[in-house]
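Undergrad: this one's structure only:
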């Protein structure tokens, strides 16, 4: 039995793949674990609309009914949003067991990349990647997203690493694994809710066409991994760096006090940030995801035009 027996590709996505039209993959843990209902559904629908408005076709990816689903219809999207945290959180290690059990799961950055690559989607938009957690020198808590970026040829458009992470260590691991970090219109690595961090990017590119050229060149060279395209959150939606850092420190301390670790840690910290910022972190998260989707769609269009 081939991998295709486990895939369920929507009619729209199947036609777009056959016709080599631009497609943007979208993850689903942001729907199941990143935001409460109904904001998660509103966000998911708005992000798909942004992709379409910028010339590409959205392919939201999830695990449903024993299948790797690529492209979710409105009714399925709403069911996933209502399921929320009752759904599993699917990383690479979980896929086989989840398919056999027939469970519903949101796909992480790593797993969305994996499934996108299986069907031939080359551009993926998300909020922020996972990375090295603060205190990883003792916990060894490092996201599988970083390993996936080193081995799966999908370009990931994001607002940097999630602010709750250790950014310099995350960048070190990306460098060690040969993953180029591209600043889209910036020389500085963005810090998710904040537009800047204290750390630079590997290369700055300013247009979708330039990014598409690098994606194509990396593929032509036979490079096994992907690219990280870091896009600063729009200035009007950003949160002051010192303010968000103070909230993150408080959230991390709360997680330690409550013994929250491993795959439960990121959802806990994001929810605690929502509480500590009076909901502003959620507003910023939605804004940056939509902005990343716009950039990713334009890159996908430019990449498609080369083929």
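TA: That came through, no problem. Keep in mind it's a predicted model, so treat the numbers as computed, not measured.
Undergrad: make it CA atoms for all contacts and neighbour counts henceforth
TA: Fine.
Undergrad: all helices for the stretch 151-300 of the chain, in order.
TA: Assigned by DSSP state H, counting those that start in this stretch, the stretch 151-300 of the chain shows helices spanning 167-176, 208-220, 241-257, 265-276, 280-306.
Undergrad: Would you reformat these as a markdown table and include distance to residue 182 and mean neighbour count?
TA: Output for the helices of the stretch 151-300 of the chain, formatted as a markdown table (distance: least, Cα to Cα, whole Å; neighbours: other Cα atoms under 10 Å):
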| stretch | distance to residue 182 | mean neighbour count |
| --- | --- | --- |
| helix 167-176 | 12 | 18 |
| helix 208-220 | 8 | 17 |
| helix 241-257 | 21 | 16 |
| helix 265-276 | 24 | 19 |
| helix 280-306 | 13 | 23 |
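Undergrad: putting a second one here so we can go through both:
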């Protein structure tokens, strides 16, 4: 393993024995949810992975090391901390070099998971092309990471605050396979339906594992996005969310929010506008993605 990575004993033993491991990001703990729901959700997601027969590995940078798995105390401290960097490809090594604490986005988690030998990663939703990107050029590094790093990412589609059609176009251009898991429609994070067709459809974990093995046998590099819809009982309909998102985008523009601060601002603003419903849906979809990721990791192992 890369000398800058420090796995927990549980994760190290699982990787050494070839047992299934699922990577989990930490930005949801530091920037995605308020305390104490952030830590409660992170622990619940780890429990879902274990119940599915895999070992969870929540990834973060602490004390100049990329931690592959966190202890309960470390997870709680991270959830309460202020000033934690939100890390992507550009600044992951910076946090390691300077000793700054950092939580990992999709891109940074994929890098760390790949270096650790973890093949499957569960998250909420990927980043993508922001609305108005034709003027701001605001496009998440997650998309390029999916094109270059061989990790399967299970998410409830792209965050609905984004320009989802353009996000799918960029993924197609980069050659990233986008698989609707049991659906022929690309999910829209809080909502099951986006009105956009999923480029590919696979109905079970064994099928995803077979697809990945074929890609590896052909030497096709890069990752895969498995788009897993939020459970029907937990979704907020797309038409309702569209109104909340439009209002939150207007609020962000009025406040001059830009760059990495945009997504946390919008998620917090939408949380208020939905009176907490968006958080409950977010928790449900992350758990659902962890369940599917664990099944895929087991099938691959």
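TA: Cool, got the structure. As the structure is a computational prediction, the values presented were derived from the model and not from experiment.
Undergrad: Tell me how the two chains score on TM-score.
TA: The TM-score (TM-score structural alignment, normalised by the length of the second structure) is 0.99; 301 aligned residues with a Cα RMSD of 0.8 Å.
Undergrad: from what I can see residue 151 of the second structure touches residue 226, true?
TA: No: Residue 151 of the second structure is not in contact with residue 226 according to Cα atoms under 8 Å; the separation is 10.7 Å.
Undergrad: For the spatially most central residue of the first structure, which non-adjacent residue is closest in space?
TA: Central residue of the first structure (Cα atoms, centre = their mean): residue 126, 3.0 Å from the mean position. Of all residues not flanking residue 126 of the first structure in the chain, residue 158 sits nearest, at 5.3 Å (Cα to Cα, 6 or more residues apart in numbering).
Undergrad: What lines up with the residue nearest to the centre of the first structure in the second structure?
TA: In the second structure, the residue matched to residue 126 of the first structure (TM-score structural alignment) is residue 123.
Undergrad: Ok, residue 257 of the first structure next?
TA: Checking TM-score structural alignment: residue 257 of the first structure goes with residue 254.
Undergrad: what does residue 159 of the first structure give?
TA: By TM-score structural alignment, residue 159 of the first structure lines up with residue 156.
Undergrad: Tell me the spacing between its match and residue 23 of the second structure.
TA: 16 Å (Cα to Cα, to the nearest Å).
Undergrad: Then residue 45 of the second structure?
TA: For residue 45 of the second structure, the distance to residue 23 of the second structure (Cα to Cα) stands at 11 Å.
Undergrad: With neighbour numbers in mind, choose between those two.
TA: Comparing residue 45 of the second structure with residue 23 by other Cα atoms under 10 Å, the one with more neighbours is residue 23, at 32 against 25.
Undergrad: can you confirm the more buried one is in a helix?
TA: No: secondary structure of residue 23 of the second structure (DSSP: H, G, I helix; E, B strand; the rest coil): strand, not part of a helix.
Undergrad: Touching, it and residue 50? I think so.
TA: No: Residue 23 of the second structure is beyond contact range of residue 50, at 12.0 Å (criterion: Cα under 8 Å).
Undergrad: Need the residues touching each of these two.
TA: Counting by Cα atoms under 8 Å, 6 or more residues apart in numbering, the residues touching both residue 23 of the second structure and residue 50 are residue 56.
Undergrad: circling back to that earlier point, out of the helices of the stretch 151-300 of the first structure, which gets nearest to residue 19 of the first structure?
TA: helix 280-306 (10.2 Å; Cα to Cα).
Undergrad: picking that back up, for the residue nearest to the centre of the first structure, give me its contacts.
TA: 26-27, 109, 156-158, 289, 292-293.
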